[in-house]
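# Make a model of this:
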Amino acid sequence: MTQTRQTPAAGSRLFSPTRLGPLDLPNRLVMAPLTRNRAGADGVPGEAMAAHYAQRASAGLIIAEGTTPNAVGQTYPRIPGIHTPEQTAGWRRVTDAVRAAGGRMFLQLQHGGRIGHPDTSGRIPLAPSAVALPEPLHTAAGLKDSVTPRAMTQEDIRSTIADFASAARSAVEAGFAGVEVHAANGMLVHQFLARNTNLRTDAWGGTVEGRIRFAVEVVRAVAEAVGPERTGVRISPGTNVNGIEEGDTGELYPALLAALAEWDPAYLHLVHADPDGPAFAGFRRAWPGTLIANPKLTREEAAADAGAARAERLLAEGADVIALGRGFIANPDLVERLRTGAPLNEFRPGFLMHVHGTEGYNDYPALPEVALVQGPGARG
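The predicted structure is shown next:
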């Protein structure tokens, strides 16, 4: 089933080229990182994942789904990893397929922290403090009550930072142009930022300076490992997803952005960006580099035009690049559909997560009459 929609204005900046880190992007539409649970039980990406991403290679950039830098950081079953040779080789098959189709990829590094379970990872999760996720979560044995994580020691913190750096090196080895540090949506880095999940009184908690330290140290380590031009950061200010309550968002993020800017990462990826809200303008003023905006969309907006109208407005308000999620899930050739005003496929939410086949994953049709024009690949 498809839906008719309006074409973006002629000459839209959505389809203009830009530069991001080591890449020349042919357009400003990024495929956002999307957890889909389609890796093997061992976290190795397989042929279905290679096909999925290659189908969407016309995106200006693909940021591949949250991928664990170590075993204890695993969130849900069938999440990919980047901490074993087999996982790195699996991702190499994915990036080779995308590159052959003319695409470019970053990899999101995601440590779940307290969002983990022994039934999935075989390990007690680690977090800034021993504060459990206040909701059940999907495990390899089905939906289970969350467990209380173990508060990280100084050694745990240092080894985890090192694991992020090692994962970044493995990602580049696997053919990614760079990596994105996931500091959003209630994952480990975000847990260090938030008052209700970081109850520490040492140098990694307490004050704003203490709570941003882990995020800054992870970004520093990754930037030193693979280069700041290959390092991105994703944040979700004010979100309460996964039980997060930051408590002092207005103080927290100016301090975080100022500290991160010293490392000059390739981009900042802002989740739930609203062109009508004062917060977006504030983040644009505060961030000196490339800003990727992931629009805040209602279901109706997402269904009507996959976020193109809001994307246009965000570009007008200062965003450099736009990240879209569900639009790319349902439309492997989303860029060309938006460019030409072609109808959009209907999104099927029942196949989004916690299912493992190719249905609702690789079976969304492309426009057979459209010859996709691919852009240049990575340089450097």
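# From here on, just use CA atoms for contacts and neighbour counts.
Fine.
# can you give me the strands for the stretch 201-350 of the chain?
231-235, 267-273, 291-295, 321-324, 344-345 (DSSP state E, counting those that start in this stretch).
# Specify the local secondary structure of the nearest residue to G247 once chain neighbours are set aside.
Counting by C-alpha to C-alpha, 6 or more residues apart in numbering, G247 lies nearest to R195, which is 5.8 Å off, once chain neighbours are set aside. At R195, secondary structure determined by DSSP: H, G, I helix; E, B strand; the rest coil is coil.
# right, and the strands of the stretch 201-350 of the chain - which one's nearest P128?
strand 231-235 (17.8 Å; C-alpha to C-alpha).
# From the contact counts, what lies against that closest one?
strand 178-183, helix 208-226, strand 267-273 (3 or more C-alpha pairs under 8 Å, 6 or more residues apart in numbering; DSSP states H and E).
# out of those, nearest to F15?
Distance to F15, taken as C-alpha to C-alpha, is lowest for strand 267-273 among the helices and strands packed on strand 231-235, at 18.9 Å.
# one step back: so of the helices and strands packed on strand 231-235, which one's packed in deepest?
Across those, the average number of neighbours (mean count of other C-alpha atoms under 10 Å) peaks for strand 178-183, which reaches a mean of 27.
# tilt between that strand and strand 267-273?
Strand 178-183 and strand 267-273 are oriented at 50 degrees to each other (axes from the mean of the first three to the mean of the last three C-alpha atoms, to 10 degrees).
# any residues touching strand 178-183, and which ones?
63, 66, 105-111, 168, 171-172, 189-190, 215, 218-219, 226, 229-236 (C-alpha atoms under 8 Å, 6 or more residues apart in numbering).
# As a check, name the ranges of all helices in the stretch 1-150 of the chain.
Assignment of helices within the stretch 1-150 of the chain using DSSP state H, counting those that start in this stretch yields the ranges 47-55, 85-100, 118-121.
# quick one: the second one to helix 47-55, angle?
What that stands for is helix 85-100. Using the same axes, to 10 degrees: helix 85-100 against helix 47-55 is 30 degrees.
# Let me have the helices of the stretch 1-150 of the chain in a markdown table, extended by mean neighbour count and distance to G178.
Output for these, formatted as a markdown table (neighbours: other C-alpha atoms under 10 Å; distance: least, C-alpha to C-alpha, whole Å):
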| stretch | mean neighbour count | distance to G178 |
| --- | --- | --- |
| helix 47-55 | 20 | 16 |
| helix 85-100 | 21 | 12 |
| helix 118-121 | 18 | 26 |
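# Figure out which of those is closest to H272.
That would be helix 47-55 among those, by C-alpha to C-alpha, at 23.3 Å.
# one more, for comparison:
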Amino acid sequence: MTDILFTPTTLGDIPLANRIVMAPMTRSRAPGNVPTPLMATYYGQRAGAGLIVTEGTSPSADGLGYITIPGLFSDAQVQGWRGVTEAVHAKGGRIVAQIMHTGRISHPDNTGGLPVVAPSAVAAQGQMFTAGGMKPLPVPEALTEAGIERVIGDFAAAARNAVAAGFDGIEIHGANGYLVTQFLAPNANRREDRWGGSAENRARFALAVLDASIAAIGGGRVGIRLSPGNPFNDIADPAVEETYTHLFRELGKRDFAYLHLLGPKLDFDVPGLAKRLSGARLILNGGYDRDRAEVDLAAGRAEAIAFGTGFLANPDLPERLRRRAPLNAPDSATFYGGDAKGYTDYPALAA
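The predicted structure is shown next:
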């Protein structure tokens, strides 16, 4: 019997040679927030994935939460990313840009002095690494109505820039406590206007970003990533099932490429609920090995499975999974920042 993991599929308008997805992983190797030739080498090495989702990439200067992460809001960034997409496509791969506005998980030192913005003026617990060292996360400025519309437009502009840079599509980062999640979570979103309060209002921003991105480049090239119940970056939602039931139902009214899910196990079946209410093609992420991936694919719980750290240390991860070969161990000291060490120097299998 053919292993499902290695069979082709399609997510929206994006054909995949296999169902192995490289999950987005921040590597902080874009000095000046511009992608480099070294990044093109890194992603090109991993083009055996059915789909690569890039590291989080900011749609605007005020979305640059972390030092030396890339953006998609300048001509230089578009040109830098073009080198990446060409390297991946030259090896037959597919790649989408993950568009990430970090919201309150940021610091003015990392945004060029621009204010840190969020749904409400509520600081997250924790610190941010800056060029001046670790600093407490600041109290953000609550976005005005005009500010919200501006950020939605920034996502759409980044989607258009992604296509100009040669990407096969985009993934909206609605997970892990960044801006989209901040709107969804009542502990970060204390607004009393149409963008806060009820589950319907808190989901409005995520849906508006999705709709604007679809209008910009077509739904067949737009995915979205969500992490229900994930407390990362000081997120809490006491009614998480209600929030995501509404959001999944609204997603079912839209035509887009895929829904990418990760997060902790909850007391309800998140992928099952998402599939039933949204009808979306699903990518599942979180602690998968080959055998567990095959089980969920065979059960129809997803169309593709995302692998994270495995891809970081194994540029040829799909081939290693196919052969059931040993995996390289990742070097956590080189995850963020630096040069080729721990980035492009992990060995591949012998042919």
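# Fetch the TM-score of the aligned pair.
The TM-score (TM-score structural alignment, normalised by the length of structure 2) is 0.96; 349 aligned residues with a C-alpha RMSD of 1.5 Å.
# Save the helices of the stretch 1-150 of structure 1 as CSV, and put in distance to K144 of structure 1 too.
Output for the helices of the stretch 1-150 of structure 1, formatted as CSV (distance: least, C-alpha to C-alpha, whole Å):
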stretch, distance to K144 of structure 1
helix 47-55, 27
helix 85-100, 27
helix 118-121, 9
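# right, and those - which one's nearest N345 of structure 1?
Closest of the helices of the stretch 1-150 of structure 1 to N345 of structure 1 is helix 47-55, at 14.5 Å (criterion: C-alpha to C-alpha).
# quick one, longest helix in structure 2?
Longest helix in structure 2 by number of residues, with DSSP state H as the criterion: helix 145-164.
# Excluding sequence neighbours, find me the nearest residue to A215 of structure 2.
Sequence neighbours aside, A156 is the residue nearest to A215 of structure 2 in space, at 7.9 Å (criterion: C-alpha to C-alpha, 6+ apart).
# That neighbour pairs with which position in structure 1?
Matched across to structure 1, A156 of structure 2 falls on A165, judged by TM-score structural alignment.
# isn't that match right up against G227?
No. A165 of structure 1 lies out of contact with G227 (C-alpha atoms under 8 Å); the separation is 10.6 Å.
# counterpart of A47 of structure 2 in structure 1?
For A47 of structure 2, the residue aligned by TM-score structural alignment is A57.
# quick revisit: for V30 of structure 1, which of the strands of the stretch 201-350 of structure 1 is the nearest?
strand 321-324 (4.4 Å).
# Which neighbouring elements make contact with that closest one?
strand 29-31, strand 291-295, helix 308-316.
# In JSON lines, list those along with mean neighbour count and distance to L344 of structure 1.
Output for those, formatted as JSON lines (neighbours: other C-alpha under 10 Å; distance: least, C-alpha to C-alpha, whole Å):
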{"stretch": "strand 29-31", "mean neighbour count": "27", "distance to L344 of structure 1": "16"}
{"stretch": "strand 291-295", "mean neighbour count": "26", "distance to L344 of structure 1": "18"}
{"stretch": "helix 308-316", "mean neighbour count": "20", "distance to L344 of structure 1": "12"}
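# Out of these, which gets nearest to G277 of structure 1?
helix 308-316 (10.8 Å).
# which residue numbers in structure 2 go with that closest one?
Aligning helix 308-316 of structure 1 against structure 2 (TM-score structural alignment) gives residues 290-298.
# Looking at the helices of the stretch 1-150 of structure 1, spot the one closest to A273 of structure 1.
Short answer: helix 47-55, nearest of the helices of the stretch 1-150 of structure 1 by C-alpha to C-alpha, at 24.6 Å.
# Structure 2: which residue goes with G21 of structure 1?
In structure 2, G21 of structure 1 lands on G12 (TM-score structural alignment).
# Can you get me a residue count around its match?
19 (other C-alpha atoms under 10 Å).
# I'd assumed R254 was in contact with it.
No. Contact criterion C-alpha under 8 Å: G12 of structure 2 and R254 do not qualify, at 12.0 Å.
# Now for the match of A47 of structure 2: which residues touch it?
A57 of structure 1 neighbours (C-alpha under 8 Å, 6+ apart): 98-99, 101-104, 374.
# so what corresponds to A97 of structure 2 in structure 1?
In structure 1, A97 of structure 2 lands on L107 (TM-score structural alignment).
# L273 of structure 2 too?
L273 of structure 2 maps onto G282 in structure 1, by TM-score structural alignment.
# one step back: so the residue nearest to A215 of structure 2 touches V209, yeah?
Yes. Using C-alpha under 8 Å, A156 of structure 2 is in contact with V209, at 7.4 Å.
# Quick check: K144 of structure 1 touching H138?
Yes. Counting by C-alpha under 8 Å, H138 is a contact partner of K144 of structure 1 at 6.4 Å.
# In terms of neighbours, single out the busier of those two.
Neighbours per residue, other C-alpha under 10 Å: of K144 of structure 1 and H138, the larger number sits with H138, 19 against 14.
# my guess is the more buried one contacts Y76, does it?
Yes. Shown here, H138 of structure 1 and Y76 form a contact pair, counting by C-alpha under 8 Å, at 6.2 Å.
# Quick one: neighbours of P278 of structure 1, just the number.
9.
# Apologies, that question was intended for R299 of structure 1.
For R299 of structure 1, using other C-alpha under 10 Å, the count is 11.
# Please give me every residue in contact with it.
Per C-alpha under 8 Å, 6+ apart, neighbours of R299 of structure 1: none.
# What's the match for G220 of structure 2 in structure 1?
When structure 1 is aligned by TM-score structural alignment, G220 of structure 2 is paired with E229.
# my guess is its match contacts G289, does it?
No. With contacts counted by C-alpha under 8 Å, E229 of structure 1 stays clear of G289, the gap being 10.9 Å.
# who has more neighbours, the two?
E229 (19 against 15).
# Can you tell me how far the residue nearest to K91 of structure 2 when sequence neighbours are not counted is from L207 of structure 2?
For K91 of structure 2, ignoring the flanking residues on the chain, the nearest one in space by C-alpha to C-alpha, 6+ apart is A47 at 6.1 Å. Distance of A47 of structure 2 to L207 of structure 2, given as C-alpha to C-alpha, to the nearest Å: 31 Å.
# before we move on, what about N33 of structure 2?
27 Å.
# Aligned against structure 2, show me the partner of R150 of structure 1.
In structure 2, the residue matched to R150 of structure 1 (TM-score structural alignment) is E141.
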